[in-house]
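Participant: could you work out the structure for the sequence below:
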Amino acid sequence: MLDHLTKRWALTSLPGKSIKFAFLKFELTTNSGAAFGLGATWAGIFLGLFATLASATVFYFAPKIVNKFWAIVLALVLGGALGNLTDRVFNAPGFLQGSVTDWIVLPHWPNFNIADTSIVCAAILAFVLTLKNIAPIEGNKNA
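Facilitator: Coordinates of the predicted model:
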């Protein structure tokens, strides 16, 4: 929801201009590639299908999760995947070929959005949980 609201704000408030803070800038861009503007040569259909598969995987494993932090990981992945999938489905040029709306700019870093941030936070949290040997599913010591 936050991703959708911030993208709508960016689409209505940022076309043709940017808002600058100390090292942070808000500037509207579109991305036909993967997260953070990478892989622009990849087909939008592949990325859309990947997001759909990631979402289905989350729905499959969600009822089996016994640790609240792993539940947060799944929620962050699902939110990020669905946020960018929504753009791919509904944005121009067409179904599963749409560009993702990016609007956050940091120096020496690709442009991104809240959905990308959500997925990265999920990956970091999953890494930490794995290092601490905290299993997502009861009886599974190999997270």
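
Participant: could you use CA atoms for every contact and neighbour count after this?
Facilitator: Noted.

Participant: just the strands in the chain please.
Facilitator: Assigned by DSSP state E, the strands in the chain fall at 18-20, 25-31, 100-105.

Participant: report how many residues lie close to the spatially closest residue to L74 that is not a sequence neighbour.
Facilitator: In space, and not counting its chain neighbours, L74 is closest to V58: 5.9 Å by Cα to Cα, 6 or more residues apart in numbering. When neighbours are counted by other Cα atoms under 10 Å, V58 registers 17.

Participant: the one 3 residues further on now?
Facilitator: The number of residues packed around F61, counting by other Cα under 10 Å, is 13.

Participant: and it, how far from N67?
Facilitator: 12 Å (Cα to Cα, to the nearest Å).

Participant: kindly report the same for G83.
Facilitator: For G83, the distance to N67 - Cα to Cα - is 24 Å.

Participant: please say which of the two ends up with more neighbours.
Facilitator: G83 (24 against 13).

Participant: rewinding a little: quick one: closest of the strands of the chain to L49.
Facilitator: strand 100-105 (14.5 Å; Cα to Cα).

Participant: next, the angle strand 25-31 makes with the closest one.
Facilitator: 160 degrees (axes from the mean of the first three to the mean of the last three Cα atoms, to 10 degrees).

Participant: picking up where we left off before, among the strands of the chain, which comes closest to G79?
Facilitator: Nearest to G79, of these and by Cα to Cα, is strand 100-105 at 14.4 Å.

Participant: which residues touch the closest one?
Facilitator: 7, 10-11, 24-32, 84, 87-88, 91, 111-113 (Cα atoms under 8 Å, 6 or more residues apart in numbering).

Participant: try 6 Å
Facilitator: Applying Cα atoms under 6 Å, 6 or more residues apart in numbering, the contact partners of strand 100-105 are 25-31, 87, 111-113.

Participant: the structure of the following sequence is requested for comparison with the preceding one:
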Amino acid sequence: MTEADRTIATPDTPEEGPDAPARDAASGASAVDPSPARRRRVPVLIGVAALAYLLDLLSKLWVVHSLEHHDPVNVLGHFLRLDATRNAGAAFGMGQGMTIVFTLIAVGVIAVIVRLSRRLYSTPWAIALGLLLGGAFGNLTDRVFRAPGGFQGAVVDFISPEHFAIFNLADSAICCGGALIVLLSFRGVNPDGSRHED
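Facilitator: Sure thing, here's the model as predicted:
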């Protein structure tokens, strides 16, 4: 290209070069996708919650169909049994007779998790909240749809370790999610992926 050609080159012709993306970003002309590390982790939360809920629901359907009104099934001798029972209280049989209270608490927990999901960029937090959400929905489904109904239904429990309270998979998901949240908080990890120092 001659000097004259360079002089009359069209000024709005886009230039290719290593600094072109930087100029575009500085001018705001180029919309660059956010880094995967900064994308919200709502799909992870929903996936974990759906898996926890589905496993809890299927296990309870099997228990009601195959274990209720039958003798307990020994899994690990007398150390672990499967024994169907109905629980009108909270997790691990606590708070009998306060079903409506625990129903309202479950609804509140779900509302808080939905609110937190707006700034959820941490995968471990998404897993923890997904476990809580799936477990809360699992037991809430029992309280809404099982007898006597009207948000006072009894939850199906069936996992019975020796010298321990009887529980279900939703209770396990809630406890694991809660424990993970405590661990993340102890390590200074926030739901938005940032870290704080004490």
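
Participant: TM between them?
Facilitator: Here the superposed chains carry a TM-score of 0.93, computed using TM-score structural alignment, normalised by the length of structure 1; 141 aligned residues with a Cα RMSD of 1.4 Å.

Participant: to which residue of structure 2 is the residue nearest to L74 of structure 1 aligned?
Facilitator: The equivalent of V58 of structure 1 in structure 2 is I113 (alignment by TM-score structural alignment).

Participant: what's around L131 of structure 1, how many residues?
Facilitator: Neighbours of L131 of structure 1 using other Cα under 10 Å come to 10.

Participant: show me what it lines up with in structure 2.
Facilitator: Aligned partner of L131 of structure 1 by TM-score structural alignment: F186.

Participant: ok, now how distant is that match from L180 of structure 2?
Facilitator: 10 Å.

Participant: now swap in P43 of structure 2 and tell me
Facilitator: For P43 of structure 2, the distance to L180 of structure 2 - Cα to Cα - is 18 Å.

Participant: and these two? which has more neighbours close in?
Facilitator: For P43 of structure 2 versus L180, neighbours defined as other Cα under 10 Å are more numerous around L180 (18 against 13).

Participant: nearest residue to that one in space, please, no chain neighbours.
Facilitator: In space, L180 of structure 2 is closest to A128, 5.8 Å off (Cα to Cα, 6+ apart).

Participant: that neighbour touches C176, doesn't it?
Facilitator: No. Judged on Cα atoms under 6 Å, A128 of structure 2 makes no contact with C176 at a distance of 7.4 Å.

Participant: of those two, who's got more company?
Facilitator: Neighbour totals were compared for A128 of structure 2 and C176, and A128 leads with 24 against 18 (other Cα under 10 Å).

Participant: kindly state which residue of structure 1 is aligned to the more buried one.
Facilitator: Using TM-score structural alignment, A128 of structure 2 pairs with V73 in structure 1.

Participant: likewise for A84 of structure 2?
Facilitator: In structure 1, A84 of structure 2 lands on L28 (TM-score structural alignment).

Participant: in structure 2, which helix is the longest?
Facilitator: When structure 2 is parsed with DSSP state H, its longest helix is helix 42-66.

Participant: related to what we said a few turns ago, would TSV of the strands of structure 1 with distance to G79 of structure 1 be doable?
Facilitator: Below are the strands of structure 1 laid out as TSV (distance: least, Cα to Cα, whole Å):
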stretch	distance to G79 of structure 1
strand 18-20	26
strand 25-31	18
strand 100-105	14
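
Participant: ok, T57 of structure 1 - contacts?
Facilitator: With Cα under 6 Å, 6+ apart, T57 of structure 1 has no contacts at all.

Participant: what about it, distance to F50 of structure 1?
Facilitator: Counting by Cα to Cα - T57 of structure 1 and F50 of structure 1 are separated by 10 Å.

Participant: list the buried residues of the helix ranked longest in structure 1.
Facilitator: Across structure 1, the longest stretch assigned as helix under DSSP H is helix 68-90. Burial within helix 68-90 of structure 1, assessed by neighbour count using 16 or more other Cα atoms under 10 Å, is assigned to 69-71, 73-89.

Participant: quick one: map V64 of structure 2 onto structure 1.
Facilitator: Checking TM-score structural alignment: V64 of structure 2 goes with L11.
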